[in-house]
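Participant: Just the structure for this:
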Amino acid sequence: MRYMKSTIGGLIAIVILVVGYFSTTTVASGNRGVLLQLGAVKPTIFTEGFHFKIPFIQTVQLIEVRVQKEESTQTAASKDLQMVTAKVAVNYSVDPEAVNKLYQEIGLDYRSRIVDPAIAESLKAITAQYTAEELISKRPEVSAQVKDMLGSKLTKYYMILEDINIKEFAFSEEFNKAIESKQTAEQNALRAQRDLERIKIEAEQKIAQAGAEAQALRLKKQEVTAELIQLKQIEVQEKALEKWDGHLPTVTGGATPFIDLK
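Facilitator: You can find the predicted model right below:
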């Protein structure tokens, strides 16, 4: 009898321990718990920490709500029908307040069912609005538009877009050669334009210098009058008299000799 009581007591203790074990659950950091009752999703969402549940009837499905990263390579066509390969990195997270709806409507494979197709669709839709050259020169604008469209798509499925980064756009070899040739031609044209402007400026400077010199000559000619010539002649004679020693020359050059006044 005593042995039977001990056995029953042990069984009761085991049952209590089992029931207690299945009556509690713990939600790890960075997760939320979706409460399932006999397989049906309940409105209750378990946050991080310790929780009670009905054993054998209720279970908890953990879903991560941390920021997740998805990298992919997508191929699309530009507005001018150039094939473009883009490397995209997307950071997103599950809405902590809607993990039960996400699990009920989509399931745990939301990345392959929703995220990857949404990235591809958004990138192709925006890329088709720009030419290949604009995709290069307007990458921030393109990235912003892709982010807006992708964010709107993910929101419908209880996910939050944190950030998107288009790492690079890759084009065909023929297009790269065409871009390189165009850049070379533009650089040559710019160099020729600068040379032409330099030559033009130098020519204008020479014309201006010649005009200034001609103007100076004209002013000098205007200043030369009969009175000025006569004044200059008087000045020359005065300087000659200042140098004369008072004696007349006795001999002068030429075939006819001077008479000696002495």
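Participant: Every contact and neighbour count from this point should use C-alpha atoms.
Facilitator: Fine.
Participant: sec struct for Ile114, please.
Facilitator: Put simply, Ile114 is helix when judged by DSSP: H, G, I helix; E, B strand; the rest coil.
Participant: Quick one: residues contacting it.
Facilitator: Ile114 makes contact with 154, 157, according to CA atoms under 8 Å, 6 or more residues apart in numbering.
Participant: Now the element after the lengthiest helix in the chain, going C-ward?
Facilitator: Scanning the chain for the helix with the most residues, using DSSP state H, yields helix 173-223. Sequence-wise, the next helix or strand downstream of helix 173-223 (DSSP states H and E) is helix 226-243.
Participant: Buried residues of that following helix, list them for me.
Facilitator: Buried residues in helix 226-243, counted by 16 or more other CA atoms under 10 Å: none are found.
Participant: hmm, back to that, now the longest helix of the chain: how far from the chain's centre is it?
Facilitator: Mean-position distance between helix 173-223 and its chain equals 34 Å (CA atoms, centre = their mean, to the nearest Å).
Participant: what do you get for stretch 211-230?
Facilitator: Worked out by CA atoms, centre = their mean, stretch 211-230 lies 65 Å from the chain centre.
Participant: same thing with stretch 72-80?
Facilitator: Worked out by CA atoms, centre = their mean, stretch 72-80 lies 19 Å from the chain centre.
Participant: One more, so I can put them side by side:
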Amino acid sequence: MEKLPKIGVPVVIGLVILLVIITKSAITIDSGEAGVLYKTFGGGVVTDEPPLGEGFHLVAPWNKVYVYEVRRQELFEKMKVLSSNGLDIQLDASAWYKPRYNDVGKLHQEIGEDYLQRILLPTIRSAARSVVGRYTPEQLYSSKRDAIQSEIFEETKKIIKDQYIELDEILVRDVTLPNTIKEAIERKLKQEQESLEYEFRLVTATKEAEKVRIEAQGKADANKILSASLTDKILQDKGIDATIELSKSPNSKVIVVGSGESGLPLILGNN
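Facilitator: Sure, this is the predicted structure:
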């Protein structure tokens, strides 16, 4: 085996060193991520430039890159909170959040990679306790879930607005009350529903009775007016008209015998 020329040894060593430097310097940022550059000899965390975007980057081997996920993420949390009358309530909620892209460097410098535990979670818990404490268990169980969801979101967003975090939404997924309280609320709601149904039936029956009374009164008034307008002369004329019409019938033979007490003709016989 032939020995390498003397000039070849330094070249090989140089290539190895170069390969190590490139390996240490190569950084790949995946989709949905951003890189925060830390310059060891250049002032620390870079905050006055955009973060490293997706793709391949070469950085000096003595510098560091901290990778943050910047796509929207979801946080699930179960919390024990107190209602306005001091009862324990379990709240299941989730938050949609992400780091503010252009401020990832400031987020890393001022808060750190565990910003979720340091900032977001404590803020959500504090806001949830504050909001839920304004409502009774009955309100939380029935009609106020959307309201507390909105209020927790607004309070949390207000607190973290200067913390380089974007909060998109907070969802209250479940409100769990003690079983005894839940059963009592359900009984009360059932009784209220039954009471409303009874009141509805009562109002309906009252309206129907009033309708019948008005119709009967109308008929009575009509009959009274009709009776007052009928004289003996009108009745006699109506009787004569009816007799004439009857005499015209092809199926009848009319024989006028005389007249009754009213003076109307008497009609006898038919086919």
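Participant: re the thing from before, how close does the longest helix of the first structure sit to the second structure?
Facilitator: Once fitted to the second structure, helix 173-223 of the first structure is off its aligned match by 2.4 Å on average (mean CA distance after the TM-score superposition for the first structure).
Participant: Enumerate every residue touching Gly151 of the first structure.
Facilitator: Each residue near Gly151 of the first structure by CA under 8 Å, 6+ apart is listed here: 160-161.
Participant: ok, the alignment partner in the second structure of it to Phe200 of the second structure distance?
Facilitator: Using TM-score structural alignment, the equivalent of Gly151 of the first structure in the second structure is Lys157. Computed with CA to CA, to the nearest Å, the distance linking Lys157 of the second structure and Phe200 of the second structure is 45 Å.
Participant: How many neighbouring residues does the closest residue in space to Leu135 of the first structure that isn't next to it in sequence have?
Facilitator: What sits nearest to Leu135 of the first structure in space, not counting adjacent residues and going by CA to CA, 6 or more residues apart in numbering, is Val142, at 6.8 Å. Neighbourhood size, Val142 of the first structure [other CA atoms under 10 Å]: 19.
Participant: who touches Val142 of the first structure in this structure?
Facilitator: So, once contact is read as CA under 8 Å, 6+ apart, Val142 of the first structure ends up touching 126-127, 135.
Participant: now do Tyr66 of the second structure
Facilitator: Contacts for Tyr66 of the second structure were tallied using CA under 8 Å, 6+ apart; they are 35-38.
Participant: Map Ala208 of the first structure onto the second structure.
Facilitator: Aligned by TM-score structural alignment, Ala208 of the first structure pairs with Ile214 of the second structure.
Participant: What's the separation between its match and Leu230 of the second structure?
Facilitator: From Ile214 of the second structure across to Leu230 of the second structure, the span is 25 Å (CA to CA).
Participant: count of residues packed around Arg145 of the second structure?
Facilitator: Neighbour tally, Arg145 of the second structure, other CA under 10 Å: 18.
Participant: Surely the match of Gly151 of the first structure is in a helix?
Facilitator: Yes. The assignment for Lys157 of the second structure is a helix, going by three-state DSSP.
Participant: Can you give me the neighbour number for Leu189 of the second structure?
Facilitator: Using other CA under 10 Å, Leu189 of the second structure has 14 other residues around it.
Participant: How about the contacts made by the aligned partner of it in the first structure?
Facilitator: Aligned counterpart of Leu189 of the second structure in the first structure: Gln183 (TM-score structural alignment). Listed by CA under 8 Å, 6+ apart, Gln183 of the first structure has no contact partners.
Participant: for the most centrally placed residue in the second structure, what are its contacts?
Facilitator: In the second structure, the centroid-proximal residue (CA atoms, centre = their mean) is Asp146; its distance is 6.4 Å. Neighbour list for Asp146 of the second structure: Val172 [criterion: CA under 8 Å, 6+ apart].
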